[in-house]
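Asker: quick one, fold the following:
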Amino acid sequence: MNFSPTDWQRSIYAKGFAGIRPATKIDFPKLEALAGAHINQQAFAYIAGGAGNESTVRANREAFEKCKIVPRMLCDVGVCDTQVDLFGQKLPSPFLLAPVGVLKMANPEADVAVARAAAACGVPYIFSNQASYPMEACAEVMGDSPRWFQLYWSKSNELVASFIHRAEQCGCSAIAVTLDTPLLGWRPRDLDLAYLPFLEGKGIAQYTSDPVFQKMMDEPDQLSVANSGVNIKTIRGLISIINNYPGKGFLKKLKSGRPISAVRKFVSTYTNPRTTWGDLKFLRAQTKLPIVLKGILHPDDARRALDAGMDGIYVSNHGGRQVDGSISSFEALPPIVDAVGGKVPVILDSGVRGGADAFKALALGAKAVCIGRPYVYGL
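Answerer: As a prediction, the model looks like this:
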């Protein structure tokens, strides 16, 4: 099914005649405020927050706002075709759903709910590496609808290869490799609350469902964990860890020790700060699927990606969550498009809020755009 914004607009007004308003807000600031009022403080801080003083989060929006559209008149718009072709797939619009982790913080159905909605609208969904449900569960509800997989480069190449193989088996049509998170960003909102969801076993479903990771859990790790004592908060955290671990039987999982082992192993291995350009050879050897590098902001890096045989460039600053004071994705786009020279598609995220932003990005050479926070708030 292909989603039609025009039909949806008409439907809203038609229902309004009967006194029925949309179930959620259309305006992004109102949607964000509504989400903030409905989810807990820790979850909202994690989703909405950015690195440092959040100057990059603001820069992403300011860059789009500074760029203005000059409308042209008397053009036949009786039939509007928003389709784009991406890696041989015809998509109904230039929008994709960006990978966002730990979605259970926003909705119990999390990634599965997003997958179901994406399939209903014909919008590609990029499965998050830090999902609340395994990629297989999302693929099951999507039918033949397009999906990609986002990959974080773990310290274990065997685990990386396993994730890629599973993505292939799930019908993913591309791999988006996130490069901008060799280390966790400095995010004051999370630090003020001393909250990282992964420590409660949230957002690690791709790992706990993976056979390679299950074997890794049997290996000793060198992770040192500070002993903060036992209190109500630590007990609640332990309960969360056990509940988020797959399988039935709370006491059985508790006695096994596997849930806690999973969190410890995840924390010690989920990113590899020593990854370099030379490692892309390993990645290229693992799959024939298109590989898109996510987090590119410099034209020289785009050129190196082409030299390494990559198939696409994903211009992104992680929604302002990794580097404070970074260039906005939109400002980085034109020189990257020039550097690529049409050899591979360029897509963009960070700050995209609607059709006007997509129009601006496409006018400057992007093939498609991805949205993240807006759909999360919609959950």
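Asker: going forward, measure contacts between C-alpha atoms and count neighbours the same way
Answerer: Fine.
Asker: neighbouring contacts of stretch 141-160?
Answerer: 99, 112, 115-116, 118-119, 122-129, 139, 163-164, 167, 171-179, 181, 212-213, 269-272, 275 (CA atoms under 8 Å, 6 or more residues apart in numbering).
Asker: what secondary structure does the residue nearest to the spatial centre of the chain sit in?
Answerer: Nearest to the mean C-alpha position of the chain, by CA atoms, centre = their mean, lies Pro99 at 1.6 Å. Recorded secondary structure, Pro99: coil (DSSP: H, G, I helix; E, B strand; the rest coil).
Asker: relative to Val112, how far out is the closest residue in space to it that isn't next to it in sequence?
Answerer: Nearest residue to Pro99, sequence neighbours excluded (CA to CA, 6 or more residues apart in numbering): Ser128, at 4.5 Å. Using CA to CA, to the nearest Å, Ser128 is found at 11 Å from Val112.
Asker: the structure of the following sequence is requested for comparison with the preceding one:
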Amino acid sequence: MSEKQQLLSPLNYIPADIQSAQDYEYLARRFIAAPNYEYIAGGSGRDQTLASNLAAFNKWAVCPRILCDVTKGHTGFNLLNREYAHPIFLAPVAYQKLAHPLGEIESARAAEAMQSCFISSTLATQSLETIAATGAEAKWFQLYFQPKLEATLDLVRRAETAGYSALVVTVDASIRMPSLGALRAQFKMPDECVAVNVQHYEINPSAEIAANESRIFQGAMREAPTWADLEWLISETNLPVIVKGVLHPVDALKLKNVGAAGIVVSNHGGRSLDGAPASLDCLAAIRAAVGDDYPVLFDSGIRSGLDIFKAIALGADAVLIGRLQVYALSVAGALGVAHMLRLLREELELCMAQTGCATLDDIRNTRLQSA
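Answerer: The predicted structure is shown next:
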């Protein structure tokens, strides 16, 4: 985009050239400032894992089936003793005012309109209480451990009071390398993008590091959560605790054994360790490790209903939509996010119909083919 081109304000209608959910990604550059777009679109480091996430879906093919009666088909399912109309949830995405003046409020409204579950980020630009007040019935709160446990516990109590029905605890993002694309674009967080949920908590001053100590191991990782912290958290709340950021089957099984209510197989869309495997490549082994009945959610790289079908076939109960959520938000606010969700659901249903799958259980029993 040239310097002379001006960004469009969010529309109050759906652009005619949106024909698929992924079209929002292509259109978003016209609505998001270039440095902000690079921050949203980028992963970490050289974006190797981000690219792997997208490529992983192309390793699998879906075989059509013929003469199947799917006229009673549906996408409903039960998760954590709650019925959902479809398995497409909105991932916890921080700083959504980068894409829209109202940020997370608009995304939560879209989730409610489309019978989705909205997962609110600790680093949201609207408070967790304000988001809850939008009326979204199905809502979870994503939690980052804070430097002080009393601040972490206060966030939990606030989420409980506001009516969130689950906690999604991110455990693998204590440190990461920023995207080189965002650095080259000279991205700087705008003044209006404030993590309001945590702005009033006291932050521990940075500890002194001795000359022979590492600024990584003894510095940045000094306050990273541990297994003991997670077990403490599970003991402190009656809400189900779902752990996000799981890629290894051994970790998944240990989480199940310590009382986590479920997991999210995720590398955060390539925003954590650059060089980590694609989330999709880890999914089947994790499902095999934890068994058929343990809740396993998935994110990282989904751009279509076909992608959702493949994730469910490989073991996911539901999927979380991250970047597409923000792209649609930038284009048309709540209307755009709701439309994106509708398109994804219809794309999923189309794939189900063509493969003879009337339910999500049918998808789980589908064997994908190597492409």
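Asker: drop the TM-score for these two in here.
Answerer: Put the two chains on top of each other and the TM-score (TM-score structural alignment, normalised by the length of the second structure) is 0.78; 307 aligned residues with a CA RMSD of 2.3 Å.
Asker: now do the helices in the stretch 1-150 of the second structure.
Answerer: Under the criterion DSSP state H, counting those that start in this stretch, the stretch 1-150 of the second structure contains helices at 23-27, 34-41, 48-56, 104-113, 128-132, 149-162.
Asker: how many neighbours does the counterpart of Lys66 of the first structure in the second structure have?
Answerer: Alignment note: Lys66 of the first structure maps to Lys59 in the second structure; criterion TM-score structural alignment. As a burial measure, Lys59 of the second structure scores 12 neighbours (other CA atoms under 10 Å).
Asker: distance of Lys59 of the second structure relative to Ser52 of the second structure?
Answerer: Lys59 of the second structure sits 11 Å away from Ser52 of the second structure when distances are taken as CA to CA.
Asker: then Cys68 of the second structure?
Answerer: As judged by CA to CA, Cys68 of the second structure and Ser52 of the second structure stand 34 Å apart.
Asker: the two: who's more crowded?
Answerer: A direct count of neighbours by other CA under 10 Å for Cys68 of the second structure and Ser52 places Ser52 higher, at 21 against 12.
Asker: pretty sure Asn36 of the second structure sits against Phe187.
Answerer: Yes: if you go by CA atoms under 8 Å, Asn36 of the second structure and Phe187 touch, sitting 6.4 Å apart.
Asker: if I look at the residue lying closest to Glu346 of the second structure once chain neighbours are set aside, how far off is Ile321 of the second structure?
Answerer: The spatial neighbour of Glu346 of the second structure that comes closest, neighbours along the chain excluded (CA to CA, 6+ apart), is Gly305 at 7.3 Å. Gly305 of the second structure sits at a distance of 11 Å from Ile321 of the second structure (criterion: CA to CA).
Asker: do Arg29 of the second structure as well
Answerer: 19 Å.
Asker: so which of these two has more stuff around it?
Answerer: Between Arg29 of the second structure and Ile321, counted using other CA under 10 Å, Ile321 has the larger neighbour count: 25 against 19.
Asker: which one in the second structure is aligned with the residue nearest to Pro99 of the first structure?
Answerer: Correspondence of Ser128 of the first structure to the second structure, assessed by TM-score structural alignment: Ser121.
Asker: again with Asp85 of the first structure
Answerer: Aligned partner of Asp85 of the first structure by TM-score structural alignment: Asn78.
Asker: for the spatially closest residue to its match that is not a sequence neighbour, give its distance to Gly219 of the second structure.
Answerer: Leaving aside its sequence neighbours, Asn78 of the second structure sits nearest to Tyr84 (CA to CA, 6+ apart; 6.1 Å). Tyr84 of the second structure is 43 Å from Gly219 of the second structure, where distance means CA to CA.
Asker: more neighbours: which of the two?
Answerer: Neighbours per residue, other CA under 10 Å: of Tyr84 of the second structure and Gly219, the larger number sits with Tyr84, 18 against 15.
Asker: that one contacts Phe77, doesn't it?
Answerer: Yes: if you go by CA under 8 Å, Tyr84 of the second structure and Phe77 touch, sitting 5.5 Å apart.
Asker: what residues are shared contacts of these two?
Answerer: Residues touching both Tyr84 of the second structure and Phe77 (CA under 8 Å, 6+ apart): none.
Asker: Arg222 of the second structure and Leu143 of the second structure, how far apart?
Answerer: From Arg222 of the second structure to Leu143 of the second structure the distance is 18 Å (CA to CA).
Asker: what's the match for Gly291 of the second structure in the first structure?
Answerer: That one, Gly291 of the second structure, aligns with Gly341 by TM-score structural alignment.
Asker: ugh, wrong one, I meant Ala110 of the second structure
Answerer: By TM-score structural alignment, Ala110 of the second structure lines up with Ala117.
Asker: again, but for Pro101 of the second structure
Answerer: Aligning on TM-score structural alignment places Pro101 of the second structure opposite Pro108 in the first structure.
Asker: what does Gly45 of the second structure give?
Answerer: Here Gly45 of the second structure is matched to Gly52 in the first structure, going by TM-score structural alignment.
Asker: burial measure for the counterpart of Leu253 of the second structure in the first structure, as a count.
Answerer: In the first structure, Leu253 of the second structure lines up with Arg303, judged by TM-score structural alignment. Residues contacting Arg303 of the first structure under the criterion other CA under 10 Å number 16.
Asker: measure Arg303 of the first structure to Gly342 of the first structure for me?
Answerer: Going from Arg303 of the first structure to Gly342 of the first structure by CA to CA gives 12 Å.
Asker: where along the stretch 251-379 of the first structure do the strands fall?
Answerer: 291-296, 312-315, 346-348, 368-371 (DSSP state E, counting those that start in this stretch).
Asker: just put the ones you listed in a markdown table and tack on distance to Leu280 of the first structure.
Answerer: Shown next, in a markdown table, are the strands of the stretch 251-379 of the first structure (distance: least, CA to CA, whole Å):
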| stretch | distance to Leu280 of the first structure |
| --- | --- |
| strand 291-296 | 10 |
| strand 312-315 | 13 |
| strand 346-348 | 18 |
| strand 368-371 | 24 |
